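> just coords:
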């Protein structure tokens, strides 16, 4: 592969698809044949699939964008550093490792591009369902099927533009991480959410972008590689991702180890803003 202009999102997608497809195949092979794992220094689990898929993606990025730094989850966990850069990639080659280990098909491949603290490009692939979500050169977000059985090129793929749905305050649907804290439960109570659906990985951003839900509140630890691609895709479909005060979730916070503050992903604009202490107690 030859270097490309990363501002040309269609060209970037086309260049990365072979590696994304290969990483998806590898992850599904591990997923169906049994998963062994170990603990990292922070006591979170890691598998061979995490590391092998990351190697595939990093090799592709080094080929197509050799001058753009990359902050990748397993590389950072192994001690690599990524100092301030105006533009850089964020990669989580297997988002949802705990669910992957437990045999739940709720994991994803995330590649985000950040510039000046804002997420500019997102690619998320869900290997179990072969659903691909991307931001394209026109600034909008799209979904397509990326089959692991063929080598269909980008130009031959059929993309459907994504548009979030207008929220109905009387029938809100929220996606949650499988471990839900009392603060996020309090927000759902405050908003009188009628339907909550536990779901793993960055799938939550994608399904809101695809008009299958209205919000996702995360009041727990996450990292920038968990959210950058999803935020780009959700914003390209008409949504937003904000901190509790309603300001935009931003990137490149190397000084705090890439950790995100608490945030809420919305199908449109925020329906609530404030502080954690203002949230109602969870409903019984």
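Happy to help now that I have it. Keep in mind it's a predicted model, so treat the numbers as computed, not measured.

> can we go C-alpha only for contacts and neighbour counts from here?
Noted.

> any idea how far residue 197 is from the closest residue to residue 261 other than its chain neighbours?
Nearest non-adjacent residue to residue 261, counting by CA to CA, 6 or more residues apart in numbering: residue 243, 6.9 Å away. Distance, residue 243 to residue 197, by CA to CA, to the nearest Å: 21 Å.

> And the two? Which one has more around it.
Using other CA atoms under 10 Å as the criterion, residue 243 and residue 197 rank with residue 243 on top: 21 against 14.

> For the more buried one, give me its contacts.
249, 261, 262, 263, 264 (CA atoms under 8 Å, 6 or more residues apart in numbering).

> Using CSV, please lay out these together with distance to residue 179.
Output for these, formatted as CSV (distance: CA to CA, whole Å):
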residue, distance to residue 179
249, 21
261, 17
262, 14
263, 15
264, 15
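
> A further structure is provided below for comparison with the first:
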């Protein structure tokens, strides 16, 4: 990370700021309501969304932003070649259940390709990020530090391709029969079940090799993890083996089925 990559420092600082507020809520009483699509919403989703959107507008007023919460209330900017995708709380069910498996995600998209991403799991004291220099990093720190300790960052990379049995990671809340059938085609030695975009980080850091998602997701669920995984040597591909792309406004920002791998 260098002066050539200032965007990632801005995004990291922003998710850290949001993470502090989110953890204050997480450590207290969580209030939940249902959105129009019957998915849960907490005060942490709203607080983090407000912090991130305000920060992005202040730092990058020329770049539009799509966030999960603003999209669902109809606030959709005119997209250009470059834009941000934000999921203020990825894994709201995990947040409500207090199992620590939730993240705060920001991705930078250019020409339909994810170019930079930050995933912050404050309850796990871990942050993952990748910038325009195409390297992926992990930092461990407590959410209550004043500044993110960049000096402690550790470059991460995927496991090399081999014929050894695989470690697969799957969704805690969204696994299905289709996924189980798909995995019968692979030699699996271990399965890690976890929530949110942590699954991408497990592959990026060499803990797992495969994450199939054969069910509905939105772009903001995936883009940051995709950027980090790609910078670490992996990728996210749809079923025709092409790379997952972003800015699918005509499809309501929904993704097709995809597979995240270590290659």
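Looks like it came in fine. Computed from a predicted structure; not experimentally measured.

> And the TM-score between them?
Laid over one another, the chains give 0.94 as their TM-score (TM-score structural alignment, normalised by the length of structure 2), with 261 aligned residues with a CA RMSD of 1.7 Å.

> returning to that earlier point: of the contacts of residue 243 of structure 1, which belong to strands?
The members of the contacts of residue 243 of structure 1 that map onto strands under DSSP state E are 263, 264.

> Tell me the most packed of the contacts of residue 243 of structure 1, by neighbour count.
Of those, with other CA under 10 Å as the count, residue 264 tops at 25 neighbours.

> Quick one: map that residue onto structure 2.
Applying TM-score structural alignment, one finds that residue 264 of structure 1 aligns to residue 259 in structure 2.

> need the strands for structure 1, in chain order.
37-39, 45-47, 70-72, 87-95, 108-115, 118-126, 131-135, 141-145, 160-161, 173-176, 195-198, 215-218, 240-243, 263-266.

> Which of those strands sits closest to residue 209 of structure 1?
strand 141-145 (8.1 Å; CA to CA).

> which bit of structure 2 covers the closest one?
Strand 141-145 of structure 1 maps onto residues 136-140 of structure 2, going by TM-score structural alignment.

> Can you give me the buried ones in the matching stretch?
Of all the residues in stretch 136-140 of structure 2, those buried under the rule 16 or more other CA atoms under 10 Å are 136, 137, 138, 139, 140.

> The last one reaches residue 127, doesn't it?
Yes: the pair residue 140 of structure 2 and residue 127 passes the contact test of CA atoms under 8 Å, sitting 6.4 Å apart.

> And the helices in structure 2?
6-26, 43-59, 68-72, 92-97, 177-183, 198-204, 219-231 (DSSP state H).

> could you check the angle strand 136-140 makes with the last one?
Interaxial angle of helix 219-231 of structure 2 relative to strand 136-140 (axes from the mean of the first three to the mean of the last three CA atoms, to 10 degrees): 110 degrees.

> Give me the mean deviation of helix 219-231 of structure 2 from structure 1.
Compared with structure 1 after fitting, helix 219-231 of structure 2 deviates on average by 0.3 Å (mean CA distance after the TM-score superposition for structure 1).

> Give me the helices and strands touching that helix, please.
With contacts taken as 3 or more CA pairs under 8 Å, 6 or more residues apart in numbering; DSSP states H and E, helix 219-231 of structure 2 sits against strand 82-90, strand 103-110, strand 113-121, strand 126-130, strand 136-140, helix 198-204, strand 235-238.

> Onto which residues of structure 1 does that helix map?
Under the criterion TM-score structural alignment, helix 219-231 of structure 2 matches residues 224-236.

> Same check on the fifth one?
Mapped onto structure 1 using TM-score structural alignment, helix 177-183 of structure 2 spans residues 182-188.

> check contacts around residue 45 of structure 1.
Residue 45 of structure 1 neighbours (CA under 8 Å, 6+ apart): 37, 38, 39, 97, 98.

> Buried only: go through the residues you listed for me.
97, 98.

> can the contacts of residue 45 of structure 1 go into a markdown table with extra columns for distance to residue 122 of structure 1?
As requested, these are exported to a markdown table (distance: CA to CA, whole Å):
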| residue | distance to residue 122 of structure 1 |
| --- | --- |
| 37 | 28 |
| 38 | 29 |
| 39 | 28 |
| 97 | 20 |
| 98 | 23 |
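
> JSON lines for the strands of structure 1, including distance to residue 225 of structure 1?
Formatted as JSON lines, the strands of structure 1 follow (distance: least, CA to CA, whole Å):
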{"stretch": "strand 37-39", "distance to residue 225 of structure 1": "19"}
{"stretch": "strand 45-47", "distance to residue 225 of structure 1": "15"}
{"stretch": "strand 70-72", "distance to residue 225 of structure 1": "7"}
{"stretch": "strand 87-95", "distance to residue 225 of structure 1": "5"}
{"stretch": "strand 108-115", "distance to residue 225 of structure 1": "7"}
{"stretch": "strand 118-126", "distance to residue 225 of structure 1": "11"}
{"stretch": "strand 131-135", "distance to residue 225 of structure 1": "15"}
{"stretch": "strand 141-145", "distance to residue 225 of structure 1": "19"}
{"stretch": "strand 160-161", "distance to residue 225 of structure 1": "24"}
{"stretch": "strand 173-176", "distance to residue 225 of structure 1": "18"}
{"stretch": "strand 195-198", "distance to residue 225 of structure 1": "20"}
{"stretch": "strand 215-218", "distance to residue 225 of structure 1": "15"}
{"stretch": "strand 240-243", "distance to residue 225 of structure 1": "14"}
{"stretch": "strand 263-266", "distance to residue 225 of structure 1": "14"}
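
> nearest to residue 53 of structure 1, of those strands?
Nearest to residue 53 of structure 1, of the strands of structure 1 and by CA to CA, is strand 87-95 at 5.7 Å.

> Tell me the residues of structure 2 aligned with the closest one.
Counting by TM-score structural alignment, strand 87-95 of structure 1 sits on residues 82-90 of structure 2.
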